[in-house]
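Peer 1: what would the 3D arrangement of this be:
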Amino acid sequence: MKAIVADDSRLIRGIIEKTAASIGFEAVQAGNGREALSLLEASGGEINLVLLDWNMPLVSGIDVIRKMRGDDRFKKIPVLMISTESEEDRIQEAIRAGAQGYLTKPFTADQLTDAIHQVLEKH
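Peer 2: Next up is the predicted model:
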């Protein structure tokens, strides 16, 4: 299974990728939302999960979700938003936009693993 890990922090991408790999995902990294969308375009439908930061340069995570949900090729791919944005209205905005789950930073590997499993179960 393949996942996109999109975060503007290389360190956070590495942590998320390592955790995703521990449960069987091959991850590709994107440093911003535009890169994440490009990876989706180039994936040929092989992406099974997108793990997105909200606050990224060029294209934000919330805009990536909106673009995914507006595109028949990508609208069914599960999305987990991982962000420092912890206000309830932001969480609800991400869910309304089409995220299946939301995890606030900082997080533990166990919390991330649980959140990924919950998102996949909803899918």
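Peer 1: going forward, measure contacts and count neighbours with C-alpha atoms only.
Peer 2: Will do.
Peer 1: which of the three states applies to Phe107?
Peer 2: Counting by DSSP: H, G, I helix; E, B strand; the rest coil, the backbone at Phe107 sits in coil.
Peer 1: can you give me the helices for this protein?
Peer 2: Using DSSP state H, the helices found in the chain span residues 10-22, 33-42, 61-69, 88-97, 109-122.
Peer 1: okay, those in CSV with mean neighbour count next?
Peer 2: Converted to CSV, these look like this (neighbours: other CA atoms under 10 Å):
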stretch, mean neighbour count
helix 10-22, 17
helix 33-42, 18
helix 61-69, 21
helix 88-97, 15
helix 109-122, 15
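Peer 1: here is the second sequence; please produce its structure so I can put it next to the first one:
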Amino acid sequence: MPNKVLIVDDSRAMRCILAKIIAGLGFEVLQAGDGLQALAILGHEHSQVRLVLSDWNMPTMDGLAFVKAVRADQRFAALPIVMVTTETHIEQMIVALSAGANEYIMKPFTTEMVEDKLRMLQVVR
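Peer 2: Got it, this is the predicted structure:
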């Protein structure tokens, strides 16, 4: 079974862009439009999800609340989470990392930027 990556973003276009990059690295892609949908997917697929890429600004449950909810569940203690967002202030980055995000990618991004972050997290070689 292939390893799965969960992409969480309210923008369908952004999910498609990230999915193309991630699928190109050999992962199966799961998608959610907000944090609540993502939590439901994680609850069902938790043993196979190897990485989460999450937007910050989303309706229903934003990325920060999602990260906090994931980190509150011991099953996901080691699950890498990367915030992929337009939030560019250093203070926002610190908030996300303090909440439990492992890395931070600012939009707009390149394929190389995403791949570099995944290498840093040792998710890909």
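Peer 1: ok so, going back, format the helices of the first structure as a markdown table; extra columns: distance to Asp53 of the first structure.
Peer 2: Supplementary listing: these in a markdown table, determined by distance: least, CA to CA, whole Å:
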| stretch | distance to Asp53 of the first structure |
| --- | --- |
| helix 10-22 | 10 |
| helix 33-42 | 9 |
| helix 61-69 | 5 |
| helix 88-97 | 11 |
| helix 109-122 | 13 |
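Peer 1: wait, which of the ones you listed is closest to Leu52 of the first structure?
Peer 2: When the helices of the first structure are compared by CA to CA, helix 61-69 sits nearest Leu52 of the first structure, at 5.7 Å.
Peer 1: among the helices of the first structure, which is nearest Leu49 of the first structure?
Peer 2: Between Leu49 of the first structure and the helices of the first structure, the tightest spacing by CA to CA is seen for helix 109-122, at 8.1 Å.
Peer 1: which residues touch the closest one?
Peer 2: Applying CA atoms under 8 Å, 6 or more residues apart in numbering, the external contacts of helix 109-122 of the first structure come out as 16, 19-20, 23, 78-80, 100-103.
Peer 1: and with 6 Å instead?
Peer 2: Contacts with helix 109-122 of the first structure, where a contact means CA atoms under 6 Å, 6 or more residues apart in numbering, come from 100-101.
Peer 1: quick one: contacts for the alignment partner in the second structure of Val5 of the first structure?
Peer 2: In the second structure, the residue paired with Val5 of the first structure is Ile7, using TM-score structural alignment. Residues in contact with Ile7 of the second structure (CA under 6 Å, 6+ apart) are 31, 52-54.
Peer 1: can you add distance to Lys117 of the second structure and give those residues back as CSV?
Peer 2: Compiled in CSV, the contacts of Ile7 of the second structure are given as follows (distance: CA to CA, whole Å):
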residue, distance to Lys117 of the second structure
Gln31, 19
Val52, 12
Leu53, 11
Ser54, 14
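Peer 1: just the ones in strands from those residues, please.
Peer 2: 31, 52-54 (DSSP state E).
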